[in-house]
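Enquirer: Sequence first, then the predicted structure:
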Amino acid sequence: MDRDLWSGLAVFAAIVEAGSFARAATRLGLSASALSHAMRTLEAKLGTRLLDRTTRSLAPTQAGADLLLSLRPAMAAVDDALGALDSTRARPTGRVRVNAHRPAAMHVVLPRLPGFAAAYPDVAVELVVDDGLVDIVAGRFDCGVRHEGEVQRDMISVRISDAVPLAFVAAPAYLAARAPPEAPDDLGRHCCLCYRYTSSGTIHVWEFAKDEHRFARTVPGSFVTNDVDLMRDAAVSALGVACLPRPCVDRQIESGALVEVLCGWAPVLPPNQLYYPSRRQPTAAFRAFVEALRI
């Protein structure tokens, strides 16, 4: 195969995956102008336009989308071949791309990276925060991190955290003006801070657990966001009651910036799982990363 053509196809796939020339250039270690030149050369050789570009957006044309769909199995095969070669090296090297929801990225993955970096200095980790459900194969991620039960089928999964308790919290300043809620029925008299899922666009329905009884209920949302850190900060700013993973608010509870309410009603989320395609040959770097996160 024409080496320039293969190189251009790889650049095309990287641009679509990254969503922009600038981000693709950063990942590939090239200039945006070099990528633009490569795309012009590729489109000229193929005699068809592969990308629709404006100053604000980028998307593959229908011909480009069809080509990319055909290319992905071949690129996966190349990744597998390189993974097999990498496994023969004495010292893992390369890059591991991870897609994780924010609480897991901050409180599960990030705390283990210093030890991993010290043990494997030649392995770079790219941690992409995404609270939606994503296709890690199409996004060319090595793995994803989601709660147990959210993992895609036909994936290999590894447990990387214990179950995650939730907490209902509010700021002392907010509670100074009203009686704190003691049961779910009390929330009708309160301002609630709600989370909107990025992928589906739906609002998170709050769950409650008492003894063996567990149920869900829609709460009156006075503030809605798609970012758990912003929701925590909104709670600290006395905007209302929030339901958040306990690790996200431990520090604020300890400092007194937030107070737990509805004590005894908070449910527990399933453990976090690291997952990856069963058909892909893992590199030595990726195997080391998995073992560093496994519990």
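Expert: Everything's here; your move. Numbers count the residues shown, from 1 in each chain.
Enquirer: only C-alpha atoms for contact and neighbour calcs from this point on.
Expert: Fine.
Enquirer: And residue 6, how close does it get to residue 150?
Expert: Distance, residue 6 to residue 150, using CA to CA, to the nearest Å: 36 Å.
Enquirer: do the same with residue 195
Expert: 17 Å.
Enquirer: Compare these two (neighbour count), which wins?
Expert: Ranked by neighbour count (other CA atoms under 10 Å), residue 195 and residue 150 place residue 195 first, with 24 against 12.
Enquirer: How about the secondary structure of that one?
Expert: strand (DSSP: H, G, I helix; E, B strand; the rest coil).
Enquirer: Would you check that it makes contact with residue 229?
Expert: No: here residue 195 does not reach residue 229: they are 10.7 Å apart, not a contact under CA atoms under 8 Å.
Enquirer: which residues touch residue 275?
Expert: By CA atoms under 8 Å, 6 or more residues apart in numbering, residue 275 lies in contact with 143-145, 151, 155-158.
Enquirer: Just the buried ones from those?
Expert: 143-145, 151, 157-158 (16 or more other CA atoms under 10 Å).
Enquirer: picking up where we left off before, quick one: which of the contacts of residue 275 is nearest to residue 212?
Expert: Checking those against residue 212 by CA to CA gives residue 151 as the nearest, at 25.7 Å.
Enquirer: Which of the helices or strands spans the closest one?
Expert: Per DSSP states H and E, residue 151 falls between elements, in no helix or strand.
Enquirer: where along the protein do the helices fall?
Expert: 3-18, 21-28, 32-46, 62-86, 102-104, 113-119, 172-175, 228-236, 246-255, 284-293 (DSSP state H).
Enquirer: Contacts for the shortest one next, please.
Expert: Contacts made with helix 102-104 from outside it, assessed by CA under 8 Å, 6+ apart, are listed as 129-131, 145-146, 228, 245, 247-248, 272.
Enquirer: Ok, the last one next?
Expert: Helix 284-293 is contacted by residues 83, 86-87, 89, 92-96, 109, 112, 116, 123, 142, 158, 160, 274 when judged by CA under 8 Å, 6+ apart.
Enquirer: let's bring in a second model and compare:
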Amino acid sequence: MANDPFNGLQAFLVVAEHSSFTAAAATLGVTPTAVSQTIRALETRLGLQLFVRTTRRVALTEAGAAFLKRVRPAALEITDAYEQLGDFRERPMGNLRLTVPRMAIPLVLTPLLPRFRQAYPDVSVEISIDDAAVDITEHGFDAGIRIGEAVEKDMIAVRLTPDITWAVVGSPAYFGKYGRPATPEDLTRHEAIRYRYPASRTVYRWEFERDGRDFSVDAPGGLTANDFQMLLEMAEAGMGLSYLPDLSVRGAIATGRLERVLEVFLPTSPGLYLYFPAKAQTQPKLRALLDLAARIGRERK
């Protein structure tokens, strides 16, 4: 390109280093004539003579020496930049950006991230907590975590957790005051803590199964939120019933803070998956995360 400001700079630097067109040509793998023509074209473009040429030697002019003083450090920076790109190809490093739902924090990130940062200190991790579906390509994320059925079909998805069985939960105090629903239809006489989708703004209808048939119930309630953690905490506070993934309520049920109802009617969904574009899987930082997640998954079994 005639207007390329870098055109001829490599030849200039090599001739300046060797003080010889012939030696520079050998280093660059071209003919001395080609080097001479490149330097002449650079001098013409700059409007200055950069070298004094005699039959015995090639020397920098005052302008050439000043130009070299400014250009050589920049050239070293560019060389270092190319070498660093090689590091990105060969070892995990850089910044790993993930978008995840809140429920993935205790289930996936808490056991994974401390070990990942210890094993790969050159990789910084940035987490964006968002229960809504996120276009990772559009928003500049390397990968995301979502329930399997919510992952776009054009993404590679790697399982992180077992399948999820949904749960209707309430506190012992709530059940002591209002009783327990025996069927999904009984929910119309209870207080639900409802979930609103952040993107569509619609309120989630609780899903159930009976005799092989799927159906949903629009459970009424005076509190609506778009965050699973709030649904969990408000259920523990006795404000009503929440519909949540069993993976996220396991601890609260084990300690007695929450109790399950309607278990025979609850469906199962695919578990949590790490998803990313196919072209991203060659990144060492993402590959390292996948390998460690798989190792932790095997240790849990």
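Expert: Done, it's in. None of these values were measured; they are calculated from a predicted model.
Enquirer: Superposed, what's their TM-score?
Expert: Overlay of the two chains. TM-score (TM-score structural alignment, normalised by the length of structure 1): 0.67; 217 aligned residues with a CA RMSD of 2.4 Å.
Enquirer: In TSV: the contacts of residue 275 of structure 1, plus distance to residue 64 of structure 1.
Expert: What follows is the contacts of residue 275 of structure 1, written out as TSV (distance: CA to CA, whole Å):
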residue	distance to residue 64 of structure 1
143	26
144	26
145	30
151	29
155	28
156	31
157	32
158	35
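Enquirer: Might you specify the subset of these located within strands?
Expert: Secondary-structure check on the contacts of residue 275 of structure 1 using DSSP state E: residues within strands are 143-145, 155-158.
Enquirer: Can I get those in JSON lines including distance to residue 260 of structure 1?
Expert: Formatted as JSON lines, those follow (distance: CA to CA, whole Å):
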{"residue": "143", "distance to residue 260 of structure 1": "34"}
{"residue": "144", "distance to residue 260 of structure 1": "31"}
{"residue": "145", "distance to residue 260 of structure 1": "28"}
{"residue": "155", "distance to residue 260 of structure 1": "37"}
{"residue": "156", "distance to residue 260 of structure 1": "37"}
{"residue": "157", "distance to residue 260 of structure 1": "33"}
{"residue": "158", "distance to residue 260 of structure 1": "32"}
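Enquirer: quick one: which two of the contacts of helix 102-104 of structure 1 are the most distant?
Expert: Greatest spacing in those, by CA to CA: 130 and 247 (17.8 Å).
Enquirer: show me what contacts the nearest residue to residue 272 of structure 1 once chain neighbours are set aside?
Expert: Among residues not flanking residue 272 of structure 1 along the chain, residue 147 sits closest, at 4.3 Å (CA to CA, 6 or more residues apart in numbering). By CA under 8 Å, 6+ apart, residue 147 of structure 1 lies in contact with 269-273.
Enquirer: Out of those residues, the closest to residue 71 of structure 1 would be?
Expert: Using CA to CA, these come closest to residue 71 of structure 1 at residue 273, 29.1 Å.
Enquirer: ok, the nearest residue to the closest one once chain neighbours are set aside - contacts?
Expert: Closest residue to residue 273 of structure 1 apart from its sequence neighbours, by CA to CA, 6+ apart: residue 159 at 4.5 Å. For residue 159 of structure 1, the contact set (CA under 8 Å, 6+ apart) comprises 271-274, 294-295.
Enquirer: May I see those residues organised as TSV, with distance to residue 180 of structure 1 and neighbour count added?
Expert: Formatted as TSV, the contacts of residue 159 of structure 1 follow (distance: CA to CA, whole Å; neighbours: other CA atoms under 10 Å):
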residue	distance to residue 180 of structure 1	neighbour count
271	30	17
272	31	26
273	35	25
274	38	25
294	39	12
295	38	10
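Enquirer: ok, the residues you listed in structure 2, which still hold?
Expert: On the basis of both residues aligned by TM-score structural alignment, their matches' CA atoms under 8 Å, what survives of those in structure 2 is 271-274.
Enquirer: So residue 81 of structure 2 lies in a strand, does it not?
Expert: No: going by three-state DSSP, the assignment for residue 81 of structure 2 is helix, not a strand.
Enquirer: Just give me the neighbour total for it.
Expert: Around residue 81 of structure 2 there are 12 residues (other CA under 10 Å).
Enquirer: Against residue 282 of structure 2, how distant is it?
Expert: 20 Å.
Enquirer: Next, the buried residues of stretch 67-84 of structure 2.
Expert: Neighbour-count burial for stretch 67-84 of structure 2 [16+ other CA under 10 Å]: residue 68.
Enquirer: again with stretch 107-125 of structure 2
Expert: Buried, per 16+ other CA under 10 Å, within stretch 107-125 of structure 2: 108-109, 112-113, 116, 120, 123.
Enquirer: Out of the residues you listed, flag the one nearest to residue 219 of structure 2.
Expert: residue 108 (29.9 Å).
Enquirer: looking at it, that closest one is touching residue 160, isn't it?
Expert: Yes: counting by CA under 8 Å, residue 108 of structure 2 touches residue 160, with 7.3 Å between them.
Enquirer: pretty sure residue 21 of structure 1 is in contact with residue 11, am I right?
Expert: No: counting by CA under 8 Å, residue 11 is not a contact partner of residue 21 of structure 1; they are 9.6 Å apart.
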